[in-house]
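> Just a sequence and a predicted model for now, questions to come.
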Amino acid sequence: MFVFVLIFMVTVLYYINFRRLRKPLYEFSERMPTIGEVPVLGHTHWFIGGPERLLENIRKLAELVDSSGGLSKIWIGPSLYVVSLNPEDVQKILENCLEKDSSYKFLQTWLGNGLFVAPVELWKVHRRVLLPIFHNRVIEDYIEVFGQQGDVLVQRLAEQVGKPEFDVYKYITSCMLDIVFETAMGEKMDVQHNPDTPYLRARNCVMSIINMRLFKAWLQPDALFNLTPYAKMQKENIDLTHKFTDEVVNKKRALFESGGLQKEGRKDLLELLLTRDMKFTNEELREHIDSITIAGNDTTALVVSYALLLLGSHEEEQDRVYEELKGIFGDSERLPTKEDLNKMDYLERVIKETMRLYTVVPIIGRKTQKELQLSNVTLPAGVGCAVAPFVMHRSKRLWGPDADCFNPDRFLPEHSAKRHPCAFIPFSFGARNCIGRHFGMLAMKSILATVLRTYKVTSRTIDRLKIEILLFPVPGHMISIHKRNTAC
């Protein structure tokens, strides 16, 4: 009995001290507008359920915030977040709050201090070093790889011509992995012909476990997670992915130190990192290459897959894309060049409208490091900031009454010029935006152009979505394809 009383007293004293230390946070919270909060639980009940229900709850909560002026607070357990859907406030948050939210720690277990999740002070140093290797001139050297792998994709898709619906994402993600492996590491993996590899199985397993931890509160504390079989499974699969990248890094390092790297011609990103003035350790190289490979593959593959879904259910827009491609290529079956990609104005608008409607990174989390003045509130240091591009991009307040409709011409220059720069942020915004955005856009254009020159796509409307770190359609990216009569 004495032990139970002692435990109770210690718990009460801990809670009192916890509240005392966080008193400024609670005082700030009381001054903030709130929507959908319940006693004790705060907003935690909105974040319970499977991935489909979870996204719908987040969407409803964010839409309530949007309709009430675009600024509110949410409590998830002991963590306070300010939710802002006003472009002016979002710009201030993304420009001034460069520290990632604590929820990214689950990815950090895997990606270490790679650029995507690195603490801000380390990120500042490494971003300066990595920025030149993502220069447009460097990325444009990879256009040939985009075309070659897009051509393989077209050949692989031939097995689905005239057949019932199939999930195109499986084909697109294999194509993107081949592109990313070759451009980031110089490794020709041929994933398109060999999709079931130990590396990919391990990678998918780790992503599944991280997603589970993000949205299941009882698995978030390391002490509890480490008691589950998932902890061992995660470690084994992380070790397997690290082993693969470590072997590539060690091989490239040995070539570099022996003077065996090629002096002329296209260089992969790992080679370029090895030649920078800042000397990265092998572990740092692995962390950056893993971040590029993992963050760059799924996001790009998802946008391409969503674009095919949208064009498959919007015949007029698909015909406009095809006519644009026909005007560029004629009857030639050659691979796209830089000049060709620069002429694909309508296809680029299709890609941007796809990223607006199906923002594959639906939530961005940041944390204030010092006081930040927003439009009508001053945020103290240490507060989480949640930006929801998926909701902002469909906001009728920002995009008009037809915000849910597919209309690529929203991105005509004369329309975009009137829009706040943070009304559309598929690559985030500010200094910590996506370093690979030019790579992604060129790769997406090249793959879509190659597929749409060869096949006509049909699909149904997407009506059910889920969040699994990224945004996925519940039934998959289901399309059917038919060979076009005329090549272009």
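In hand now; what should we look at? Numbering: from 1, shown residues only.

> going forward, measure contacts between C-alpha atoms and count neighbours the same way
OK.

> Go ahead and confirm G436 touches F134.
Yes. Here G436 reaches F134: they are 6.6 Å apart, a contact under CA atoms under 8 Å.

> Roughly how far does I462 sit from V474?
Distance, I462 to V474, by CA to CA, to the nearest Å: 9 Å.

> Compare the two (neighbour count), which wins?
Of the pair I462 and V474, I462 is the one with more neighbours under other CA atoms under 10 Å, namely 17 against 14.

> now the closest residue to that one other than its chain neighbours: how far from L309?
Leaving aside its sequence neighbours, I462 sits nearest to P473 (CA to CA, 6 or more residues apart in numbering; 7.0 Å). P473 sits 10 Å away from L309, taking CA to CA as the criterion.

> more neighbours, the two?
Legend: neighbour count by other CA under 10 Å for P473 and L309, higher for L309 (23 against 17).

> Is that one in a helix, a strand, or coil?
Secondary structure, DSSP: H, G, I helix; E, B strand; the rest coil: L309 is helix.

> what's the closest non-adjacent residue to it?
Per CA to CA, 6+ apart, closest to L309 is S459, 5.8 Å.

> Next up, a structure to set beside the first:
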Amino acid sequence: MYKVILLGIFSLTLFCYLIYRSKHRTFFQHASKIPTVPAGFIRRIKSLIGANQEELFQVLKETICPGPSPRKAWLGPLMFVFVDDPDQVNQYLNSPYGIDKPKIYSVLGLDKGLFVSNGALWKAHRKLLDPSFNAKVLSSFNPIFNEKSKLLIKKLEDELDAEEFNIFSYFISFGLDNILRTSTGVDKKIMEEKNNKYVNDCTIGVNIFASKIVKFWLQLKPIMRMSNLYELEQKHILNGMFKMAHDLIQEKEENIRNNNDVKYKSEKPQIFIDQLFKKRNEFSFDEMADEINTIILAGFETIATLSSTVVLLAALYPDVQEKIFEELKTVFNSVDEEVTDRKLQELSYLDQVVNESARYWTTLPYIARSLSTDIEIGSKIVPSGSIICVPIILLHSNKEIWGEDADKFIPERFSSERLTDTQRKAFMPFGRGPRICIGNKYAIKSIKIALSHFFRNYKSSTNVKEENLTFEYTVFIKLVQGYMVKISKREF
């Protein structure tokens, strides 16, 4: 009897599979001509169950392995197509077909924000919000960036000549302070409070997002509700990091109602939420909340991770740190002189260090797009329904692109004299094309201003050995051990 039942189940499954193949004949014909990743996804699925963040990074690194471009890997009925040829990547990401993101991004819960939304909603919002990050607006934030950078320097005095500490925690607070002030106009003074609740909510929230991205079964609501992450998600995300944006919008609307009318002045700084309210009829309440939360979520981790990376790498490479300091002495007249746009343009070596840090320890491992039409990549036809994956971590470490010293930290490779066209195409810490991170220039500017203050005031050192460092995956790639440094006072 059991054999008959099993035979029936097998026959039905085979029949359904053949029907599926028949309906998607063209898809499978094109797919069969795309090379397959040598080690597929399936054998790694088991290793994701119960894995910690460090193990997740190892699985990610093994899964996004080198090979011909494009190449495919299957995860059940889903076909992932990896593209890591710089010319192919740039052609695709700059095309009309390189815009829509797959559903996996929806785990962030910001479906109406720029990072997750697709189609007409994304295009409309991007067009409306692009002016909020132009050069004039970013310049209006310079006083805030300088003010918060000086406060960071003040707070770091507690660590002078002490034991090694994780500087990442300071840059997390710095990043959130900057973003909240420039996006909402509210100064939460996060750096002035140790163990800040909002910092804790954001940190835990990012870890939950990472778990839901990699452990895809948690994206099913019934399973998520049964997991121990559900209560944490409710507490730290919905009633924590996301709630602040809702409260701020409600407060803003209440102020508008009380005043009956609001006249938006052109005085600086040009706060993001004010820019949204100028176009209030273009955004629903939820869309505004998602856009503010998108800016916060995408910004604070990027700023904290890249800033901490530069400080630790400067400690590991003292000669690089001395070159930074020498450049700062030629550009600034005093230790506390404010950073202006003109001064930033003169900091060419610091710019090289920041770029090389973003390449050497890549923070964004990959970007993914969903295809709604057949397209040609290389000599292959990638069928509609595929998920395109651009492994930035491979583009940034490929020795065919960066040379045999690609595994070395060499800031000078980003000098205008040395950087090749292929390397420019391969370097994409914030993505590429129409969907490049809208706040990429904001992040780099705030980081460089903070670092110009830091290296004028402090010298970083460390006892850690680079070969002993390991990484973990929490949406962004970070060091497991933290960014452990000592700091001593500089004589400027």
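Noted; the coordinates are in hand. Keep in mind it's a predicted model, so treat the numbers as computed, not measured.

> Now the TM-score, please.
For this chain pair, the superposition-based TM-score is 0.91 by TM-score structural alignment, normalised by the length of the first structure; 480 aligned residues with a CA RMSD of 2.5 Å.

> picking up where we left off before, pull up the overlap in contacts between P473 and L309 of the first structure.
Shared contacts of P473 of the first structure and L309, defined by CA atoms under 8 Å, 6 or more residues apart in numbering, comprise I462.

> For G36 of the first structure, give me its contacts.
43, 61.

> Per the alignment, it pairs with which residue of the second structure?
Alignment note (TM-score structural alignment): G36 of the first structure maps to P38 of the second structure.

> did I read that right, A73 of the second structure in a strand?
Yes. When three-state DSSP is applied, A73 of the second structure is found to be in a strand.

> Is it correct that it is in contact with G40?
Yes. Contact criterion CA under 8 Å: A73 of the second structure and G40 qualify, at 5.7 Å.

> Please say which of the two ends up with more neighbours.
A73 (21 against 17).

> excluding its backbone neighbours, what's nearest Q369 of the first structure?
Nearest to Q369 of the first structure is A381, by CA to CA, 6+ apart, at 5.0 Å.

> Can you tell me the residue that sits opposite the one you found in the second structure?
For A381 of the first structure, the residue aligned by TM-score structural alignment is S384.

> quick one: secondary structure of its match?
Once three-state DSSP is applied, S384 of the second structure turns out coil.

> From N293 of the second structure, how far off is it?
For S384 of the second structure, the distance to N293 of the second structure - CA to CA - is 31 Å.

> So for the two, which residue has more residues nearby?
N293 (23 against 15).

> Mind telling me what that one corresponds to in the first structure?
In the first structure, N293 of the second structure lands on D290 (TM-score structural alignment).

> how far is the helix or strand harbouring that match from where the chain is centred?
When secondary structure is defined by DSSP states H and E, D290 of the first structure falls within helix 282-312. Centroid separation for helix 282-312 of the first structure versus its chain: 7 Å, with CA atoms, centre = their mean, to the nearest Å.

> mean shift between it and the second structure?
Comparing helix 282-312 of the first structure with its match in the second structure after superposition yields a mean distance of 0.8 Å (mean CA distance after the TM-score superposition for the first structure).

> May I see the buried residues of that helix?
Going by neighbour count (16 or more other CA atoms under 10 Å), the buried part of helix 282-312 of the first structure is 283-294, 296-312.

> what does stretch 247-260 of the second structure give?
248-249, 252.

> Out of these, the closest to G433 of the second structure would be?
I249 (30.7 Å; CA to CA).

> Who are the contact partners of the closest one?
I249 of the second structure touches 285, 288-289, counting by CA under 8 Å, 6+ apart.
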